[in-house]
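Enquirer: Below: sequence and its predicted model.
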Amino acid sequence: MNPKPPKLPESVLVVIHTPALEVLLIRRADAVGHVDHWQSVTGSKDTPGEDFHDTAVREVFEETGIACGPGSALADGLCDWDIENIYEIYPQWRHRYAPGVVHNTEHLFSLQVPAGTEVRLSPREHTAYRWLPYLAAAEACFSPSNAEAILMLPRFIEDISPTSGWAAAA
């Protein structure tokens, strides 16, 4: 069996929310010692050439079962914020990366879904989910960059086109 290749230090963060700004948080299965490690969907590129949009679509589906790729009912709800965060990788997860890699570049997205959207977690990655008002969701996040992204959500919701069918009321 070949060893798993190191993770790429380029990832996406996808804040999934309803028009009423209820935010989906998922609890990591591997957060040893951090029972309350709640976060949005995150994940690294599979290959250096993978587009961030494709990474976001893949990770949302893998982690929540929500389809938002081209041709899906929610494809227009995926919004690229064109913002990147660079942060230090937590020491407990550095072993997943190539030796000497200590920083990750995270590209931000949001995905607007209708209230009541079904969530199917990948049990090897997450153990629970919950929907919270965006301020409570930001407070519940383990990651400061995730909390900051959630707090920026109202600004980006205003930019969602009404033609997407999911735009929040002004």
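Expert: Yep, that arrived.
Enquirer: CA atoms for contacts and neighbours, from now on please.
Expert: Fine.
Enquirer: and Glu148, what does it touch?
Expert: For Glu148, the contacting residues are Ala138, by Cα atoms under 8 Å, 6 or more residues apart in numbering.
Enquirer: In the chain, what residue spans correspond to helices?
Expert: Taking DSSP state H as the criterion, the chain carries its helices at 52-64, 134-140, 144-157.
Enquirer: hold the first one in mind and look at this next one:
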Amino acid sequence: MYKIPESVLVIIHTSDLQVLMIERADKPGFWQSVTGSKDALDEPLQQTAIREVSEETGIVVGDTDTVPCANLDDWHLENIYVIYPVWRHRYAPGVTKNTEHVFSLLVPQNTPVVLSPREHVQYRWLPYRAAADLCFSASNAEAILQLPQRVTGVSVKTPES
């Protein structure tokens, strides 16, 4: 069965903008936020995000769990990108682009992380700028850099501004 070329990117962070970064098992040195494709064409994006967070980090999002659903924020931002050739075989023949929907998830400090060993080998909590620098994906890095403005509504000054 081929992957659906529609996915989520979930930036997991704490209130002080520490961002969870996870290293891919199939590509050592490739660090990212949680990502994953829809399981079915009609799967709601919020459900995809909740499922992927649980599968990849063990963090459970729900109204009666540690992290409430209200902490999952749909940015209503889509990135369309060319699928890396190394992963193109997972998609139907001729599919070369993916549409990624960006979310953020606020978690309490010291939230336990349990990685899926078939997907990721280690994790780090980093300040958002360091997390963006570590990303192999440009769209992931760009989203992380938008985090302060998305979370607080106030842009953070950078040395360039």
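Expert: Here it is on my side, so go on. Owing to the predicted nature of the structure, the values given are computational and were not obtained by experimental measurement.
Enquirer: follow-up on the earlier one: and the helices of the first structure as a markdown table, adding distance to Ser11 of the first structure?
Expert: Supplementary listing: the helices of the first structure in a markdown table, determined by distance: least, Cα to Cα, whole Å:
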| stretch | distance to Ser11 of the first structure |
| --- | --- |
| helix 52-64 | 8 |
| helix 134-140 | 20 |
| helix 144-157 | 12 |
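Enquirer: Go through those helices and pick out the most buried.
Expert: Comparing those by mean neighbour count (mean count of other Cα atoms under 10 Å), helix 52-64 comes out on top with a mean of 21.
Enquirer: on average, how far is it from the matching bit in the second structure?
Expert: Once fitted to the second structure, helix 52-64 of the first structure is off its aligned match by 0.2 Å on average (mean Cα distance after the TM-score superposition for the first structure).
Enquirer: The first structure: strands as residue ranges?
Expert: 10-17, 22-28, 38-39, 41-44, 78-88, 103-112, 126-133 (DSSP state E).
Enquirer: Kindly name the residues of the second structure that line up with the first one.
Expert: Applying TM-score structural alignment, one finds that strand 10-17 of the first structure aligns to the residue range 6-13 of the second structure.
Enquirer: what's the average distance of the matching stretch to the first structure?
Expert: Taken over the aligned residues, the distance from stretch 6-13 of the second structure to the first structure averages 0.2 Å (mean Cα distance after the TM-score superposition for the first structure).
Enquirer: And Ser143 of the first structure, how far from Val35 of the first structure?
Expert: Distance, Ser143 of the first structure to Val35 of the first structure, using Cα to Cα, to the nearest Å: 14 Å.
Enquirer: When these two are compared, which one has more neighbours?
Expert: Neighbour count, other Cα atoms under 10 Å: between Ser143 of the first structure and Val35, Ser143 has more, with 15 against 11.
Enquirer: ok, now how distant is the more buried one from Asp36 of the first structure?
Expert: As judged by Cα to Cα, Ser143 of the first structure and Asp36 of the first structure stand 11 Å apart.
Enquirer: wait, Ala56 of the first structure sits on Val12?
Expert: Yes: contact criterion Cα atoms under 8 Å: Ala56 of the first structure and Val12 qualify, at 6.0 Å.
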